[in-house]
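S.K.: quick one, fold the following:
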Amino acid sequence: MSENHEYSGSISDRSRLSLQSECENCFGLCCAALPFAASVDFAIDKDAGQPCLNLQSDFRCGVHKNLRQLGFRGCTVYDCFGAGQKVSQDTFGGHNWRQAPESAKQMFEVFPIMRQLHELLWYLTEALTLQPARTIHGALSTLLDETERLTHLSPDSLMELDVAAHRADVNALLLRTSELVRAQQKDRPGRKKTQGRGADLIGANLRGADLRGANLRGAYLIAADLRSADLRLADLIGADFRDADIRGANLTDSIFLTQAQLNAAKGNADTKLPPSLTRPAHWSNIGA
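M.R.: Have a look, this model is predicted:
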């Protein structure tokens, strides 16, 4: 593990485990609460609050092994950061919306709020592992504790929460974290220049590019060619990796990368990943 990711392993690893989806402890909330429209990612239209036709009585997906083949690729790239089990087992005490239909509407509305809070917990937990940002670890810890506290609010209080305002506070600190981590790479000779935050890099040819320390926050990397690119220390928070080709790319020390982003991309066995993330199963079907 590099010097940029030194941390108290047991604490961080435990925190990250609680931010991973446990579908067996969730009442199929992403399959019922969220809407989607017929597109390249979804084979059908579904309204918010309408259970997916593939959702079984035990809250499992009836076509889970064949989602991509059946046109439900969007389901395979979604990640709730553990919000599903939190809402199901903690916020609503294990009472599912089928047994208590009167709670369904509120449960479905609380779920996306909790998902945002859990996403913030993921980023804050990672920020605390980054040694170049140790001067602000105290502030990061305070915001982490506050965000965790918010996840334990009652359903009514969660629905009244100004998530956007809290997210803005967290983002300001995450941005400062990013600046501190990437400072050592700033203006380094030979580094590929990009347009920075929110860059439109759809379909861009970045094969073999040296993107160490690049600011790619919110960048549109849809279908970009990033084969063998070096993305160490690059800030990838919110970057759109749909169909981005990252075969052979080095993302080992990239910051704020999520499992959902990897799931949306095309990688292979040669793609180097951060230790906290896993290689998507569908990558095995993608050639070299």
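
S.K.: going forward, measure contacts between C-alpha atoms and count neighbours the same way
M.R.: OK.

S.K.: would you check that Ala127 makes contact with Leu140?
M.R.: Yes - taking CA atoms under 8 Å as the definition, Ala127 is a contact partner of Leu140 at 7.4 Å.

S.K.: between those two, which is the more surrounded one?
M.R.: Ala127 (26 against 21; other CA atoms under 10 Å).

S.K.: the residue lying closest to that one once chain neighbours are set aside: what's it in contact with?
M.R.: Nearest residue to Ala127, sequence neighbours excluded (CA to CA, 6 or more residues apart in numbering): Thr177, at 6.6 Å. Contact analysis of Thr177 by CA atoms under 8 Å, 6 or more residues apart in numbering lists 127, 132-133, 136.

S.K.: which SSE is Thr177 in?
M.R.: Element membership of Thr177 [criterion: DSSP states H and E] is helix 163-182.

S.K.: following that helix, which helix or strand shows up next?
M.R.: Assigned by DSSP H and E, the successor of helix 163-182 is helix 259-264.

S.K.: tell me the helices and strands packed up against that next one.
M.R.: Judged by 3 or more CA pairs under 8 Å, 6 or more residues apart in numbering; DSSP states H and E, helix 259-264 is in contact with helix 73-77.

S.K.: could you also give me the structure for this second sequence? I'd like to compare it with the first:
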Amino acid sequence: MKPPTPSSTANFPVQGALRPDCPQCFALCCTAFGFARSADFAIDKPPATPCPNLAADFSCTIHDRLRPRGFPGCTVFDCFGAGQAVSQRLFGGISWRDNPDSAAGMFTAFKVLRQLHEMLWLLGQAAARAYGPDTAGDAYSLAAAVRKVADSGLEDLLAADVESLHRQVGETLRVVSEEVRAGYFSAAYGDAGSSSLHPRIRLEPGADLAGADLRGLVLCGADLRGACLIGADVRGADLTATDLLGADLRDARLDGADLAGALFLTPPQVGAARGSGSTRLPEGLARPGHWAASVPEDAPTGPRKRLDRRDC
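M.R.: Predicted structure coming up:
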């Protein structure tokens, strides 16, 4: 299969079209989802109910103080543009307050469409990073199928087999990941995924790396999808071609880290981490406003140890 021509991919979603436009949304992220009191949220809130901090005009009354008030989870959420699409396209700009009967359908549609838009975000990365034309073509074709569902009417959207699309997208991302990472000597991690760092540290999908010291390491080609990196120290590390699909980066220290070539990184992951002006991010990902502007004095300036046996 030849890679799609520009004319055949004119409707392929770019990341700019998958960004939230909060003024055009009826605060669906503040209503549709529930959350439990935790380090991310200061209170309990059941789903399908408005947050007590929600104003009459759908703005947040503590938007500029969310973190100090105990709501860091709100600051990292990203709907990938689903909020405005549901509010304006599917419900004609009529809010759930003006038409309470629409609330249940609106909230359900938001949850479904957000999943579809996140798939499109990831497929966009897959198509851009795929080495082979067949793989890139598969990503484009699948994105077109997902986009068709995402652009459908309310009834068809709610009846969509999202789980099937999830599986197909997951398989495509896996193929692209293997294709990209094949250029790196990940075999040095060992058959069981162990590394030379410490026998208890394993670089593998779903790895428990919470609080791990990965400072200055070259992690090129590692498969860390679904890994727990909560509070990990990744300062100065090189994560080129590292698969971070679904990895938990909450409070991970990324000062001086190179994530410009990381695979399948999303805005919520970046927002949950701790970085600075020295952190390199993939094109299209903005530096979170709560990140430090400069490099902390104790941040490493470059890789100190390689986990592979040849240069990345």
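
S.K.: re earlier: what's the match for the residue nearest to Ala127 of structure 1 in structure 2?
M.R.: Counting by TM-score structural alignment, Thr177 of structure 1 lines up with Val176 in structure 2.

S.K.: residues making contact with stretch 94-109 of structure 1?
M.R.: Here stretch 94-109 of structure 1 has contacts from 27, 29, 32-34, 49, 87-89, 92, 155, 159, using CA under 8 Å, 6+ apart.

S.K.: now, which of those residues lie within helices?
M.R.: Counting by DSSP state H, these place 29, 32, 155, 159 in helices.

S.K.: residue in structure 2 paired with the third one?
M.R.: Pairing criterion TM-score structural alignment: the partner of Pro155 of structure 1 within structure 2 is identified as Leu154.

S.K.: so what's its match closest to, chain neighbours aside?
M.R.: That would be Leu90: by CA to CA, 6+ apart, it lies 6.2 Å from Leu154 of structure 2.

S.K.: the one you found: how many residues sit nearby?
M.R.: 20.

S.K.: that one and Leu224 of structure 2, how far apart?
M.R.: Distance of Leu90 of structure 2 to Leu224 of structure 2, computed by CA to CA, to the nearest Å: 37 Å.

S.K.: same thing with Asp156 of structure 2?
M.R.: Taking CA to CA, one finds Asp156 of structure 2 at 35 Å from Leu224 of structure 2.

S.K.: again, but for Ala272 of structure 2
M.R.: Computed as CA to CA, the Ala272 of structure 2 to Leu224 of structure 2 distance reads 17 Å.

S.K.: ditto for Ala144 of structure 2
M.R.: 28 Å.

S.K.: one more: Asp57 of structure 2?
M.R.: Taking CA to CA, one finds Asp57 of structure 2 at 41 Å from Leu224 of structure 2.

S.K.: higher neighbour count, the two?
M.R.: Taking neighbours as other CA under 10 Å, Asp57 of structure 2 and Leu224 compare with Leu224 leading, 25 against 9.

S.K.: how about the contacts made by the aligned partner of that one in structure 1?
M.R.: Residue pairing (TM-score structural alignment): Leu224 of structure 2 is matched to Leu216 of structure 1. By CA under 8 Å, 6+ apart, the contact list for Leu216 of structure 1 reads 196-199, 234-237, 239.
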